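**Q** what's the 3D shape of this:
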Amino acid sequence: MLTSRLRTGAADGERINVEHKGDPVLLRWTSLVSLGDSFTEGMDDPGPGDTYVGWADRLAGMIAEQAPEFRYANLAVRGKLLQEIIDEQVPLAVSLKPDLVTFCGGGNDILIPNSDPDALAEVYEVAVADLRSAGCDVVIFTGFDTRSTPLLRSIRGKVAIYNSHLWSIAERYHCRIVDLWSMHVLHDRRAWSEDRLHLSPAGHQRVALKTAQILGLTDDHAWNEPWPALEQADWVTQRKADLKWAREHVVPWIGRQLRGESMGDGLAPKRPELLPLARCADEI
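**A** The predicted structure follows:
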C-alpha cells in the first residue's frame, strides 16, 4: 500500500511528488492502461456484480487513493490469445495515449500443444515496439513457474523459454518487468483460486504489491510476506483434490480448445475508457 501523501492537482504529464518513508519519489504517470487476458482482467478476484477486481485494479487503486487525477483503463478480456490482445487492445491503448501500459499475454497460447514460444515472443516484441513508439512506458510480466501445478508442469520448459525472450525484450525497449516466475510466494495454494489457473484475491494483492515495488511506488516487500502456517493434507486427500480439479476445470478447458471457444467470447473490456478510478484501494 502507498502510505505516503501525493501532491494532487498536477496537470497531465507533470510529475507528482511522492514522499515515501521520508524519501521523495517522482511519480511520472498520471494514466494507466492495462492489456491482457484473464490474469489482468482479474479472475478470480470477485468484485461488484459479475465483475472482477484483480491486481491491475488494485494497483490503480493504490495510486488513485491519494492521486484523484489519476486515470485508468483495463482492456483485458479472459481467454484472449496473444494475437487477439495485439489486434484488439494495443491499437486502442495507443489511441488513449496513456503514460503507462501494463502488457501481459501469451499464457493462453503456451497452454496450446505445439505452440512455439520463440514465435510468440517475436509477435510480442512488435507490440512492445508499437507501445514504446507511442511514448508509453511499458511494464511486462513473465509467465508463472508451473512446477507446483499438476498437469501444467509439462509446459514449464516452454514458459521458461518464453520468459527468457521477455527479459531480452524488456532490456531492448527499456521496459520494467515483473518476474512472476521468481515469486515463490505464489507457490502456496492460497495464492490460487479453485481452478488453479487464476489467482485468488490474496494472490492478486501480492502481484499488485510486487508491481508497485517495481514501479518505485514503494520500497517495502509486503508482497513477499510469509503465509501463515497451514496444515498439509495427506497424499490421498491431495490426489483426490487433483482428480476433482482435472474433472471440473481441465477437461472443460480442453473441450473449449477443441471447439475453438473461449471464455471471453462476446465479452467487452470492463474499463474501456481512460477515466478516474472511482474507488480507493481500501474499497477494493
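**Q** contacts, neighbours, all on C-alpha from now
**A** Fine.
**Q** where along the chain do the helices fall?
**A** Using DSSP state H, the helices found in the chain span residues 38-41, 54-64, 82-88, 90-96, 107-111, 117-133, 156-172, 201-214, 235-245, 251-259.
**Q** kindly reformat those as a markdown table containing mean neighbour count and distance to P272.
**A** What follows is those, written out as a markdown table (neighbours: other C-alpha atoms under 10 Å; distance: least, C-alpha to C-alpha, whole Å):
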| stretch | mean neighbour count | distance to P272 |
| --- | --- | --- |
| helix 38-41 | 25 | 12 |
| helix 54-64 | 26 | 13 |
| helix 82-88 | 18 | 11 |
| helix 90-96 | 17 | 9 |
| helix 107-111 | 18 | 22 |
| helix 117-133 | 17 | 17 |
| helix 156-172 | 17 | 26 |
| helix 201-214 | 23 | 20 |
| helix 235-245 | 12 | 33 |
| helix 251-259 | 12 | 26 |
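**Q** make JSON lines out of those and add distance to R279.
**A** What follows is the helices of the chain, written out as JSON lines (distance: least, C-alpha to C-alpha, whole Å):
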{"stretch": "helix 38-41", "distance to R279": "17"}
{"stretch": "helix 54-64", "distance to R279": "7"}
{"stretch": "helix 82-88", "distance to R279": "26"}
{"stretch": "helix 90-96", "distance to R279": "21"}
{"stretch": "helix 107-111", "distance to R279": "29"}
{"stretch": "helix 117-133", "distance to R279": "27"}
{"stretch": "helix 156-172", "distance to R279": "31"}
{"stretch": "helix 201-214", "distance to R279": "16"}
{"stretch": "helix 235-245", "distance to R279": "34"}
{"stretch": "helix 251-259", "distance to R279": "33"}
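**Q** neighbours around H221, how many?
**A** 11 (other C-alpha atoms under 10 Å).
**Q** show the contacting residues for it.
**A** H221 makes contact with 210, 213 under the criterion C-alpha atoms under 8 Å, 6 or more residues apart in numbering.
**Q** repeat for F141
**A** By C-alpha under 8 Å, 6+ apart, the contact set of F141 is 103-104, 166, 177-180.
**Q** among those, name the ones in strands.
**A** Among the contacts of F141, the members falling in strands (DSSP state E) are 103, 177-178.
**Q** of those residues - the most surrounded one?
**A** In terms of neighbours by other C-alpha under 10 Å, the ones in strands among the contacts of F141 top out with F103 at 25 neighbours.
**Q** so that residue makes contact with I140?
**A** Yes - F103 is in contact with I140 according to C-alpha atoms under 8 Å; the separation is 5.1 Å.
**Q** would you turn the contacts of F141 into CSV with distance to A76?
**A** Listed next are the contacts of F141 as CSV, based on distance: C-alpha to C-alpha, whole Å:
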residue, distance to A76
F103, 9
C104, 9
L166, 19
I177, 18
V178, 17
D179, 20
L180, 18
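**Q** which one among the residues you listed gets closest to Q213?
**A** Looking at the contacts of F141 and their distance to Q213, the nearest is V178, at 9.4 Å (C-alpha to C-alpha).
**Q** next up, for comparison:
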Amino acid sequence: MQTDAQTTASGSTPATYTSFVALGDSFTEGMSDLLPDGTYRGWADLLAARLAARAEPGQDFRYANLAVRGKLIRQISEDQVDVAAAMGADLITLVGGLNDVLRPKCDVDAVCAALESSVERLAPACEQLVLMRSPARRGPVAARFLPRMEQLYAFLDDLAARHGALVVDLHGAEVLGDQRMWGDDRLHLTAEGHRRVAEAVWQTLGLPPESDWTVGLPPAVRPGWAARRTADARFTRQHLLPWIARRLTGRSSGDGRPAKRPDLLPYAPLPSSED
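**A** Modelled structure (predicted):
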C-alpha cells in the first residue's frame, strides 16, 4: 500500500511504495551491470534500493525481480505475470517485447496481444503499473527493425492510457542510443545506462529528481581502425557466434535459469550495491 510522505517543491506529495515487483528479460535482470562477485545489478535493483531508502522508519520495503534473460513476451506473460499479480505489490514494472521484434520473424500483432493480456492482469493487482519504451543502441540493426518497434510502442502507449499505467520513454532518449552506453555485447546497457534508467523510472513516479538522466555524454573520440576491428572481432567471437548458435538450435540464454529474485522479501541492500 502507498502512504504519503516527503512533499515535493511543487507542493504535491509523492507516494511511498512499500513493495516492488519487476518483470521482464535481461534488461530487467540487469545485464551488463556486472558486480565484482559476478552477479548483475541493473536499474531495477538500483530503483529498489532508492525506494527502500524512502520507507518509513520500522517499515520493511519488499522487492522481487522475476526477470530472466532471453525471455520473449509470451514467456513473460505465461511465467511471470500471474506470479507477480498474486504478490499484491504496490508497484509493478513490466518490460518486454524487444527480444521479439528484433528477431527476423516476428508477428508484432501477437506480441501486442501478449502485452495486452499481461497488462490486463497486472494493472488491477497493483497500485501503479509502469511500462517502458525500451532503449535501443543506435545503428543499422535498430534502424532495420524500427517500424516494428514503433508499432509496438504506439500500442503500448494506448494500452497504458486505457489501464492507468505510466510509460517511461527510454527509446526517445538520445543519450541511451549512444553506443558508449552499451556493453561489449552491444545488447545490454552499461552500469551508467542502468543508473539513468533507474533515474528515469524514479522521476516518472513523480519522485524528486537527483540528476538529469537525459543529458548527453561528452563528444566521442572515434577509435582508430585497428581498435575498431579488434573490438568487432571480439564481439563476433564472444557474443555474436554464441547467439547465432543458440538461434540455430532453438535454445535461449535463459533456459533453465530461475528468476533473479523470485520472492517478495524485505530488501535492504548493502551500501556498496546502492552506488
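**Q** would you mind finding the match for G38 of structure 2 in structure 1?
**A** Residue pairing (TM-score structural alignment): G38 of structure 2 is matched to D50 of structure 1.
**Q** any idea how far its match is from D109 of structure 1?
**A** Distance, D50 of structure 1 to D109 of structure 1, by C-alpha to C-alpha, to the nearest Å: 26 Å.
**Q** ok, now R176 of structure 1?
**A** R176 of structure 1 is 23 Å from D109 of structure 1, by C-alpha to C-alpha.
**Q** go on, K80 of structure 1?
**A** 9 Å.
**Q** between those two, what contacts are shared?
**A** With C-alpha under 8 Å, 6+ apart, K80 of structure 1 and D109 have no common neighbours.
**Q** now for L166 of structure 2: what does it line up with in structure 1?
**A** Match for L166 of structure 2 (TM-score structural alignment): R176.
**Q** what sits closest to that match if chain neighbours are left out?
**A** Once flanking residues are discounted, R176 of structure 1 sits nearest to V139: 4.7 Å by C-alpha to C-alpha, 6 or more residues apart in numbering.
**Q** and whatever residue of structure 2 lines up with that neighbour, how many neighbours?
**A** Residue pairing (TM-score structural alignment): V139 of structure 1 is matched to V130 of structure 2. V130 of structure 2 has 21 neighbours, counted by other C-alpha under 10 Å.
**Q** what's the spacing between the match of G38 of structure 2 and V250 of structure 1?
**A** 23 Å.
**Q** the more surrounded of these two?
**A** The residue with more neighbours, out of D50 of structure 1 and V250, is V250; 16 against 6, by other C-alpha under 10 Å.
**Q** corresponding residue for that one in structure 2?
**A** Mapped onto structure 2 by TM-score structural alignment, V250 of structure 1 lines up with L240.
**Q** cool, and H198 of structure 1?
**A** Matched by TM-score structural alignment, H198 of structure 1 corresponds to H188 in structure 2.
**Q** now swap in A129 of structure 1 and tell me
**A** Checking TM-score structural alignment: A129 of structure 1 goes with E120.
**Q** give me the stretch of structure 2 that stretch 100-110 of structure 1 matches.
**A** With TM-score structural alignment as the criterion, stretch 100-110 of structure 1 aligns to 91-101.
**Q** from the opening residue of that stretch to its closing one, how far?
**A** 26 Å.
**Q** check stretch 27-38 of structure 2 too.
**A** 16 Å.
**Q** repeat that for stretch 250-260 of structure 2.
**A** OK, stretch 250-260 of structure 2 end separation, C-alpha to C-alpha: 23 Å.
**Q** buried sites along it?
**A** Using 16 or more other C-alpha atoms under 10 Å as the burial criterion, the residues of stretch 250-260 of structure 2 that qualify are 252, 259-260.
**Q** what's the answer for stretch 27-36 of structure 2, then?
**A** So stretch 27-36 of structure 2, judged by 16+ other C-alpha under 10 Å, has buried residues 27-33.
**Q** for A9 of structure 2, state which of those is nearest.
**A** Closest approach between the buried residues of stretch 27-36 of structure 2 and A9 of structure 2, by C-alpha to C-alpha: T28, at 30.7 Å.
**Q** tell me the counterpart of that closest one in structure 1.
**A** T28 of structure 2 maps onto T40 in structure 1, by TM-score structural alignment.
**Q** got it, and P208 of structure 2?
**A** P208 of structure 2 maps onto T218 in structure 1, by TM-score structural alignment.
**Q** ok, A48 of structure 2 next?
**A** A48 of structure 2 maps onto A60 in structure 1, by TM-score structural alignment.
**Q** from P228 of structure 1, how far off is the residue nearest to the spatial centre of structure 1?
**A** Geometric centre of structure 1, nearest residue: T40, 4.2 Å, by C-alpha atoms, centre = their mean. Distance of T40 of structure 1 to P228 of structure 1, given as C-alpha to C-alpha: 26 Å.
**Q** returning to that earlier point: now the match of V250 of structure 1: how far from P36 of structure 2?
**A** Here L240 of structure 2 is placed at a distance of 24 Å from P36 of structure 2 (C-alpha to C-alpha).
**Q** and if you look at V167 of structure 2?
**A** V167 of structure 2 is 32 Å from P36 of structure 2, by C-alpha to C-alpha.
**Q** one more: A143 of structure 2?
**A** 34 Å.
**Q** what's the match of stretch 100-110 of structure 1 in contact with?
**A** Contacts of stretch 91-101 of structure 2 (C-alpha under 8 Å, 6+ apart): 17, 19-25, 27-28, 70-73, 76, 84, 106-108, 111, 115, 122, 126-134, 145, 148-149, 152.
**Q** recalculate using a threshold of 6 Å.
**A** 20-24, 72-73, 126, 128-132 (C-alpha atoms under 6 Å, 6 or more residues apart in numbering).
**Q** same deal with stretch 128-137 of structure 1?
**A** 99-100.
**Q** if we go to 7 Å?
**A** Residues outside stretch 128-137 of structure 1 that contact it (C-alpha atoms under 7 Å, 6 or more residues apart in numbering) are 94, 98-101, 175.
**Q** related to what we said a few turns ago, could you report the neighbour count for the match of H198 of structure 1?
**A** H188 of structure 2, neighbours per other C-alpha under 10 Å, totals 21.
**Q** you'd agree it is up against D33?
**A** No - the pair H188 of structure 2 / D33 is not scored as a contact, 8.4 Å apart, by C-alpha atoms under 7 Å.
**Q** contacts only, for the closest residue to G54 of structure 1 other than its chain neighbours.
**A** Leaving aside its sequence neighbours, G54 of structure 1 sits nearest to G42 (C-alpha to C-alpha, 6+ apart; 3.5 Å). Residues near G42 of structure 1 by C-alpha under 7 Å, 6+ apart: 52-55.
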